[in-house]
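Novice: predicted model, plus sequence, below.
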Amino acid sequence: MCLLFFFRNNFLCLLESKSYLVFNRLNSNHRTTVTSSLVQGVYSMQQDRIKKRKALANPWWESFGFSLDKCLINEGDNSIYGAVFKYKNDQNIPHSGVPPSYVIAFRGTMLKFKTWRNDLEEDLRCLFNNLSNGTRFKHAIQTIGTVLEKHSTETISIWLTGHSLGAGIALLAGKTMTKRGFPLDTYVFSPPISSIPLEKLPGIDVVKDMFRFAECVFKVTLAVLFDLPTQVDDPRIAAWTPYVYVNPSDIVCAEYIGLLKHKNVMADFGLSEFEILGAGMSIRSLVFGAEIGEPIQLLSSADMTVNKNKPIVETDNVLKKWWYKFKKAHALAQWWDPNPALRANWETHSIRPSTLCLDMDPISSS
């Protein structure tokens, strides 16, 4: 079955027919393509609504055999910030492995449309570990609970996914539901992190590790001196392993790379508990006295995919060059790109609470 793939201009111009792409749950590349495409479907739905145009979003989910079950509406500006997609159990839809019954997807910040103000408010909540108090997160948890009522014993059939701000919501929702006894497969693209982006600073890794250690000491010292509340690594989520997708050129999420490496270094020196305590706090929350909440990046386990392809921008304008590079490195489009040469530069990193050992292998297709 020959199909045109995905264009990068915010909507699909493919699949005018009613045929479907094969869904292969056993293939990591397919899972990445499907989840990122469903998130793009949420972006496209909001664009359709704002521009009052004919719906262009449907191919993003219909091409993989999903139907739109529900739109998630932000009460602040009436924008679409997420969606629940249901897999069609028709016999004529090809798949390998058991597809998820539902995928709940969340979009990120959209600066060009009227939703920008509410989006930025939620972004600030991410910076101050206060996302759990936002209306979107609370509504997302309520929605997930409603879907789980239909599959209370089949959590493997429900996935969460999101990009940027939406990745933060999905990641925090995944942790919350795991604590309630419902571990859900979670796929997050370019998730925000409330930590200094040391990974983006020039220098060798040893120097960066020294900065991270100093940051950890500073945060723990402040907490002890001023008797500040701290977050600890919850043992209930130790077995939950989200899939995290990052680009080292993306300032929003690049520090996740350093975060995993730092866990490994601290474990080598027998300081894992100290590292976990420091990871549970952000300097922004401590300095500005914000109410401490669940840090998005506080993870016991993770499977991280790093896209090491450097964004290429053709412009001599320094400011534009920086902005265009950031947009490409942060873009969702990089994760559904089918080019084998580009995917050859993806690497996988895994961390587990039992060993806190970082493994690195080229990404496989199975």
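Specialist: Cool, the structure landed.

Novice: from now on I want contacts and neighbour counts done on CA atoms only, so please keep to that.
Specialist: Noted.

Novice: hey, where'd the helices end up in the chain?
Specialist: All helices of the chain, identified by DSSP state H, fall at 28-51, 59-62, 116-127, 135-150, 165-179, 205-225, 255-268, 272-279, 283-288, 318-330, 340-343.

Novice: and residue 308, which of those helices is closest to it?
Specialist: helix 340-343 (8.7 Å; C-alpha to C-alpha).

Novice: for that closest one, enumerate the helices and strands it packs against.
Specialist: Contacts defined by 3 or more C-alpha pairs under 8 Å, 6 or more residues apart in numbering; DSSP states H and E place helix 340-343 against no helix or strand at all.

Novice: pull the distance from that helix to the chain's centre.
Specialist: When C-alpha coordinates are averaged (C-alpha atoms, centre = their mean, to the nearest Å), helix 340-343 and its chain have centres 21 Å apart.

Novice: again, but for stretch 152-172
Specialist: How far stretch 152-172 lies from its chain's middle: 9 Å, per C-alpha atoms, centre = their mean.

Novice: return the set of buried residues in that stretch.
Specialist: Within stretch 152-172, the residues scored as buried using 16 or more other C-alpha atoms under 10 Å are 155-172.

Novice: so residue 275 sits against residue 266, correct?
Specialist: Yes. Here residue 275 reaches residue 266: they are 6.6 Å apart, a contact under C-alpha atoms under 8 Å.

Novice: let's bring in a second model and compare:
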Amino acid sequence: MCSVIMASGSEYFNRCGPKYLTNIDWNNAHHRRSVSASLVEGVYMLEEDRQARRGVSQCVAPPWWEFFNFKVVNSLVDDNDKSIFGAIFEYKPSAYSYHRSMDRSPRYVIAFRGTLIKLESFARDLKLDIDIIRNGLHHTGRFRTAIKAVLDLVSVVGSSKVWLTGHSLGAAMAMLAGKNMAKRGNFLEAFLFNPPYVSPPIERIKNKKVRHGLRFAGTLIKAGIAFAAAVSDNHNNSNGIQDSSFAAISGWIPCLFVNHLDPICSEYIGYFKHRKKLEDIGAGGLARLTSQHSLGNMAMSAVGIKGIDTSEPLHLLPSANLTVNLYPCQDMISAHELHQWWRPDLNLNCSVYKYK
């Protein structure tokens, strides 16, 4: 007989969820962000309920979506470990909730959880985290399940009312799905919380001059490697092909939410700021070239580490609506937590970066 594991306080929506959002205004960025994050938390709780063998009356997951008038229409299950890694939510607004902001509301939201430190799923999640570092997430069975779900849904209802969202590993999954859809001309609204950026966390260096110097040096190295690769390929225009691919998805502007103290995602801040700085000094061509290449992936491939795909790094984006949480955090763990994104008292800095 399987024992039932009771939920801890942090898993209950009534204790730590954004229950103050009793009237959702879809024109409000804070409301859209908070609801999206809550749905991702719901996916975490779906898998925790499954692993804890909780019955219907003991499940803690449903309030995370039911409070906002969503329902689960499908759970996404990893073929490898049978864990729930995502869910498709359908918005079912009540009669009294209809107002003008409904034009901004989703009809469906596809949400993906991140790494869950639980016995039945941790090994698989950790392997996928490594796949992100190796730029191989697109080769995994979990992503094939995810992109099929996205493609199937969009083929039926269209792209204008389908949202993508995810946290950490799940944000990488949603980002990859969004990029794939953008290549097909479908620009899905996306809310990506603490998405992994595969790079040393230069943004955490306090000395501004050192940060700038390291980034500029990295830019020159990437430009040199990219040029050398083009020459070795007998001028086969591979860089032109990649530039065309990068530009093709530039109209997709996902919402990225990063914490400046989170080493997993904070480098997005420097990535976009440095690119804009290059553009401002007239080095737009250099910015376009180097923003498509990952120095980490290049280095791992150059030293002979097998299985590194350098063709199109997952974490690099041409455009984004970047929101940085400047609210003080106790440590790096809290800086990476999903719960921060529905706090009503956040200190946020928002910038929109468009590929030129």
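Specialist: Received the coordinates, thanks. Quick caveat: nothing in here was measured; it's all calculated off a predicted structure.

Novice: just send the helices of structure 1 back as CSV, with distance to residue 236 of structure 1 too.
Specialist: Shown next, in CSV, are the helices of structure 1 (distance: least, C-alpha to C-alpha, whole Å):
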stretch, distance to residue 236 of structure 1
helix 28-51, 25
helix 59-62, 33
helix 116-127, 23
helix 135-150, 18
helix 165-179, 6
helix 205-225, 23
helix 255-268, 19
helix 272-279, 15
helix 283-288, 24
helix 318-330, 31
helix 340-343, 34
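
Novice: so for residue 76 of structure 1, which of the ones you listed sits nearest?
Specialist: Nearest to residue 76 of structure 1, of those and by C-alpha to C-alpha, is helix 116-127 at 6.8 Å.

Novice: circling back to that earlier point, which one of the helices of structure 1 lies nearest to residue 359 of structure 1?
Specialist: The nearest among these, by C-alpha to C-alpha, is helix 255-268 at 9.6 Å.

Novice: in structure 2, what residues pair with that closest one?
Specialist: Counting by TM-score structural alignment, helix 255-268 of structure 1 pairs with residues 267-280 of structure 2.

Novice: hmm, who's touching stretch 326-344 of structure 2?
Specialist: 16-18, 30, 33-35, 37-38, 41, 167, 193-194, 259-264, 346-349 (C-alpha atoms under 8 Å, 6 or more residues apart in numbering).

Novice: let's go with 6 Å and repeat that
Specialist: 34, 259, 261, 262, 346, 347, 348 (C-alpha atoms under 6 Å, 6 or more residues apart in numbering).

Novice: how about the last one, what's its partner in structure 1?
Specialist: This means residue 348 of structure 2. By TM-score structural alignment, residue 348 of structure 2 lines up with residue 346.

Novice: ok, and the closest non-adjacent residue to its match?
Specialist: Setting aside the residues directly before and after it, residue 346 of structure 1 is nearest to residue 307 in space (C-alpha to C-alpha, 6 or more residues apart in numbering), at 4.6 Å.

Novice: what about the equivalent of the one you found over in structure 2, how many neighbours?
Specialist: Using TM-score structural alignment, the partner of residue 307 of structure 1 in structure 2 is residue 325. By other C-alpha atoms under 10 Å, the residues close to residue 325 of structure 2 number 22.

Novice: my guess is residue 325 of structure 2 contacts residue 345, does it?
Specialist: No. Checked against C-alpha atoms under 6 Å, the pair residue 325 of structure 2 and residue 345 is beyond contact range at 10.6 Å.

Novice: list the contacts of residue 256 of structure 2.
Specialist: Residue 256 of structure 2 neighbours (C-alpha under 6 Å, 6+ apart): 192, 322.

Novice: tell me which residue of structure 1 matches up with it.
Specialist: Counting by TM-score structural alignment, residue 256 of structure 2 corresponds to residue 244 in structure 1.
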